[in-house]
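K.L.:
show me the folded form of this:
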Amino acid sequence: MTLQFSIITPDRIFLNAQADEIILPTNTGQMGVLTGHAPLITALDIGVLLYRSKKGGASPSPWTSLALMGGFALILMDNITVLVNEAENSETIDPQEALQTFEVARQQFLEATNPKQKVSANFAFKRAQARYQVGKEK
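P.N.:
As a prediction, this is how the structure comes out:
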């Protein structure tokens, strides 16, 4: 049995797929989901969603990663619905641009001094980090 999952952004259905394992970037850390998972609603942080499948009973395929920009996930009877502000895969991310953005965001995060700057810099850093992690898989 497999997990059926959908990733939905405000403007489109980003992905409909099946997987044997999914790792979600929740606000309290990464959370693994396998078939038969208890029903749950969880908040998602900016981060990387990972999923993989076993094809025809063979060994698992490599992990596929997607950058998610915060949202929620509903797990119910082997169906997972992920509602996010934005999602990207390695095909839509330029690795060079993602690396440059990541380095700038990291520097701004380290240089932030007041609370407002820190919150803004943390958001930009998490977003750049997720895009860089997914983009470097090209």
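K.L.:
alpha carbons only for contacts and neighbour counts from here, please
P.N.:
Fine.
K.L.:
buried ones in the helix or strand containing residue 45?
P.N.:
According to DSSP states H and E, residue 45 maps onto strand 40-52. Neighbour counts over strand 40-52 (16 or more other C-alpha atoms under 10 Å) mark 42-52 as buried.
K.L.:
and this one, please, so the two structures can be compared:
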Amino acid sequence: MNVEIITPDKELFNGEASSVIVPGSDGLLGILNDHAPLISSLTNGDVKLKTTDGEKTFTVNGGVVEVLNNKVMILAE
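P.N.:
Purely as a prediction, here's the structure:
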């Protein structure tokens, strides 16, 4: 699935990942291919991606995640 992580200042990541874990406001959310459509707010924490290059971690201070048609967009602070 395609993943984009964007902050007000820059794009942190844009590429393919096999799984994504985000700090949702009600707890951790795990996202895999063909996940149902979803919009959720994020709290402070780490976004973890599994890519072909290994695991990548990005720290966010809140934001929003949208999942739609195997695309994950994270608008982070």
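K.L.:
hang on, the earlier thing: from the buried residues of strand 40-52 of structure 1, which is closest to residue 118 of structure 1?
P.N.:
Nearest to residue 118 of structure 1 out of those is residue 46 (C-alpha to C-alpha; 15.9 Å).
K.L.:
on that earlier part again, the strand holding residue 45 of structure 1 maps to which residues in structure 2?
P.N.:
Mapping strand 40-52 of structure 1 onto structure 2 (TM-score structural alignment) gives residues 38-50.
K.L.:
corresponding residue for residue 15 of structure 1 in structure 2?
P.N.:
With TM-score structural alignment as the criterion, the equivalent of residue 15 of structure 1 in structure 2 is residue 13.
K.L.:
what's the nearest residue to that match if we skip its chain neighbours?
P.N.:
Spatial nearest neighbour of residue 13 of structure 2, excluding adjacent residues (C-alpha to C-alpha, 6 or more residues apart in numbering): residue 5 at 5.1 Å.
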